[in-house]
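Peer 1: The amino acid sequence is not available; the structure is as follows:
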């Protein structure tokens, strides 16, 4: 066993949050070592070419950006940009025997108003939509700036929001109550509810308010709730972060798997396996980007109570062309550039939840889809872009990890088949007829279940948030920044921190501030 030099800070995991922390700390003059298990940095925020011989660089796991504060980009001098999506969402529907749908164009209110009227026969639901999302935007404008500050108390945050009706709707009562009070149309209710179910297995009236917490983080990003496309793919962000950390003096070591952490609260030792075999490095602080389950294992402690399991299917596709829609009034280039909702009516979401909760794959799997390459064609090689190839990213809901434990491969195949069938019901041609093929003649499509994400990224049960999301205010034991553990010099800097989840860099920033504040 070798013993390397001591560092001020050792960071376990080179995901985007770990890299944010490394860059801030190194810029502040701290000596920093990042230890990454895989052969590359980025964690779940990476771009890869998953199809042999095909020049398409896809955001393989996480894929859109909303919660990343501009402050972090500016502080670290990142060469990274996002683009707005031209259309917010499109939701197809069959009504009265005809194919129709709801196109929400955030930049054209008159057009969106007309789309609501076409779907429902009146403008009443559009007015309700404006009021509801006006409320969420006001909350976003007040809450988002607090995410990079020390945790407010519950009452401080409530006072800052300054709207008791909004506080009750989002923080106190099950979200389903607010959705049902605001909207009458089943499809529109479902479109609103989906933001509460991304990677979260819950129902509209879940008394745990798990759905409220998920919804909140999906509507406060940037103070607007916009979900933007990372130019160059998600890997462009983590590559920029790695460059910033190295430029500031941080050392990043890949293919180094941390196997144990020992601490007395003042100093720590981190053991890891690398090319040279087993090594130990000393540190004043250890920041952990892995899930709390993994941190407990490294400390040799009892794991925390099992976190809420992951509940998503992630599918990446490369198409030779976009399929035509059965709704002939909507251009597929618009429909797929925003969030394309499938089987996400309010009643359909409840049915899918009940079936999954009973141990069955949903009969009509709900999912949402978008096309990165319509907004940012730079992820495609020049020839693919010239020939009209497009990417599709699909994110399925209400598919908890427990559904895959008996036979992951068989369940994945069955779920993918059923999910694509739901999409095909609204297309003029099967999406599989549009798939590109790789150099070996295989269709360019891959699917990841919660168990796949656990195996590849060590997300507990495939939980993309590492554990249940928390409201962004202080609770017993959360500490000043929401990154603290029971060990004074061991901090969480990943999604498992309070105000974690999503591609935000916020836990990394806050862990760095906790260190620098000391």
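Peer 2: Okay, I see it. Note that the structure is predicted; figures quoted are calculated from it, not measured. Residues are numbered from 1 along each chain as shown.

Peer 1: rest of the way, CA atoms for contacts and neighbours
Peer 2: Noted.

Peer 1: Report how many residues lie close to residue 340.
Peer 2: Neighbourhood size, residue 340 [other Cα atoms under 10 Å]: 26.

Peer 1: list the buried ones in the strand or helix carrying residue 141?
Peer 2: Assigned by DSSP states H and E, residue 141 belongs to helix 124-143. Neighbour counts over helix 124-143 (16 or more other Cα atoms under 10 Å) mark 125-126, 129, 132, 136-143 as buried.

Peer 1: tally of neighbours for residue 96?
Peer 2: 7.

Peer 1: And for the one 4 residues further on?
Peer 2: Residue 100 is flanked by 22 other residues according to other Cα under 10 Å.

Peer 1: Surely it is within a strand?
Peer 2: Yes: membership of residue 100 in a strand is supported by DSSP: H, G, I helix; E, B strand; the rest coil.

Peer 1: here's the one I want to compare it with:
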């Protein structure tokens, strides 16, 4: 009989009862080859690969819906919101193909154009443009950028080409586990030989970089502003590009290493086009529902917190005589056993324990690019819309204020209108607007908590800013939801409200993700693996951490 010991605060709770999403019934004492705690997209991907390999798999999701932070929910009747993720592009092609997501019905609307930065009228200058619209067409980009700088219009294709080569080189690292340097030096010749095989992707990446390696190293270690200042001179363009270097990270474009976050977003692909993003029909939840379908059809047992009265929240991970993970115990004392436990929770949650969504009755009408007719979708409505992005300095100022616990005077705003492409998200004539805003402090310096009053205040602040660019926007609002960092933590289990399960800084990447002492997906506990965004290669709806964890089981 095994000697059961516990690891306190090791996993987040699976709140409430779990709902059976498979023909199997979840009962105490049931044995599986693998238990996955958390039904986010990586957990579902891991479940698919494990079940495909013939293993019995159980997925336990703390909420009433599968998908983690990539879900679609009808927060306001008739309006469907992608609550905590809003565009698709980082999903690995291997995962997309293996789970046959296209055959299952996943439809993605590519964005053309893709980026819209209207300038506030106080920044309008005679002889210069009032907005910057970028997309996949080089000639149109040239015309747009040339409004502000002909030099930048000529340099931009060269910069994009260089970043594309960097992204191509890193492709090989995203689909392979990082080498375990610690294990290499602590094993015999056979173990060393096995570890050497994991170095192959590094060698391939280096060969692709070639003479560009010095510039690649600089991008990885330098502030984004240093790189952009060398290549470009126009602030609207630099600020627009700089937003991708801080998304989901509490850093500014002046922070060393912020260049990697920029590159991470450049690695997006859509229909074979590098750097392209799109809107999934039905919202981001459509992606994870098709993933769940793939996992279930392959044999995985998927459970949420609805309907199964035999299951209560997970309390601990069970360890055996050799301190290896052997299962989980729920709060009512029920136990489920497994050879391997995979955690789709954040690393912080696993080991230790602001996105407003708006329903509107009309499209925003931007001063910089007025609508031709009421309710007519303009090209820039399909873009990621950048507000308070006329100058890179605005991003730095917002970062400094939030770091001091203050609500920024001019928060960076990324606004999307997915219903401009996907009519299934809102009633006819109405639209859904999603806002990703930075930077927002988890703990406020004024001592006030994040409650309905402070969330409403913040929402109004964002809406007032949009109103300055697009008069009439506030009047069009039917309803909205605000998710500050503590709410992202409570609802989706995102520790600290971090959508990437941890910083994407250089000290927490590749062989140091989540810790330099143990590269993921492995952990210091035998039989316990990380399969979420806190594992290599990081955050975003990629599916790679889930696939790598499953292949390592």
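Peer 2: It's in. This one's a predicted model, so the numbers in the text were calculated from it and none came from an experiment.

Peer 1: before we move on, the earlier item: could you tell me where the helix holding residue 141 of structure 1 falls in structure 2?
Peer 2: The alignment of helix 124-143 of structure 1 onto structure 2 (TM-score structural alignment) spans residues 151-170.

Peer 1: who's in contact with that stretch?
Peer 2: 138, 141-146, 204-206, 208-209, 216, 231-234, 263-264, 266-267, 274 (Cα atoms under 8 Å, 6 or more residues apart in numbering).

Peer 1: Can you turn the buried part of those into a PyMOL selection?
Peer 2: In PyMOL, a selection of the buried entries from the contacts of stretch 151-170 of structure 2 looks like this (16+ other Cα under 10 Å):
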select buried, resi 141+142+143+144+145+146+205+206+208+209+216+231+232+234+263+264+266+267+274
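
Peer 1: Among the contacts of stretch 151-170 of structure 2, which ones are in strands?
Peer 2: residue 274 (DSSP state E).

Peer 1: top strand in structure 1 by residue count?
Peer 2: When structure 1 is parsed with DSSP E, its longest strand is strand 277-288.

Peer 1: which position in structure 1 aligns with residue 66 of structure 2?
Peer 2: Residue correspondence to structure 1 (TM-score structural alignment): residue 66 of structure 2 is matched to residue 41.

Peer 1: Double-check that match against residue 18; I have them as touching.
Peer 2: No: between residue 41 of structure 1 and residue 18 there is no contact under Cα atoms under 8 Å: 9.5 Å.

Peer 1: More neighbours: these two, which one.
Peer 2: Between residue 41 of structure 1 and residue 18, counted using other Cα under 10 Å, the more crowded position is residue 18 (36 against 27).

Peer 1: The more buried one: helix or strand, and which one exactly?
Peer 2: In this structure, residue 18 of structure 1 sits in helix 16-27 according to DSSP H and E.

Peer 1: Report the mean distance between that helix and its aligned residues in structure 2.
Peer 2: Comparison of helix 16-27 of structure 1 with structure 2 after fitting gives an average deviation of 0.6 Å (mean Cα distance after the TM-score superposition for structure 1).

Peer 1: Just to confirm, what residue range of structure 2 does that helix align onto?
Peer 2: The aligned range for helix 16-27 of structure 1 is 41-52, by TM-score structural alignment.

Peer 1: just the strands in the stretch 301-450 of structure 1 please.
Peer 2: For the stretch 301-450 of structure 1, applying DSSP state E, counting those that start in this stretch gives strands covering 313-319, 339-342, 367-370, 390-396, 445-448.

Peer 1: Just say which of those is most tucked in.
Peer 2: Greatest average neighbour count among the strands of the stretch 301-450 of structure 1 goes to strand 339-342 (a mean of 26), per mean count of other Cα atoms under 10 Å.

Peer 1: mean shift between that strand and structure 2?
Peer 2: In the superposition with structure 2, the average deviation recorded for strand 339-342 of structure 1 is 0.7 Å (mean Cα distance after the TM-score superposition for structure 1).

Peer 1: on that earlier part again, which residues sit in contact with the match of residue 66 of structure 2?
Peer 2: 14-16, 238-239, 242, 254.

Peer 1: Then residue 347 of structure 1?
Peer 2: 186, 190 are the contacts of residue 347 of structure 1 under Cα under 8 Å, 6+ apart.

Peer 1: so where do the helices sit in the stretch 301-450 of structure 2?
Peer 2: Taking DSSP state H, counting those that start in this stretch, the helices of the stretch 301-450 of structure 2 run over residues 347-352, 392-403.

Peer 1: ok, back up a step: chain center to the helix holding residue 141 of structure 1: distance?
Peer 2: Put simply, helix 124-143 of structure 1 sits 22 Å off its chain's centre (Cα atoms, centre = their mean, to the nearest Å).
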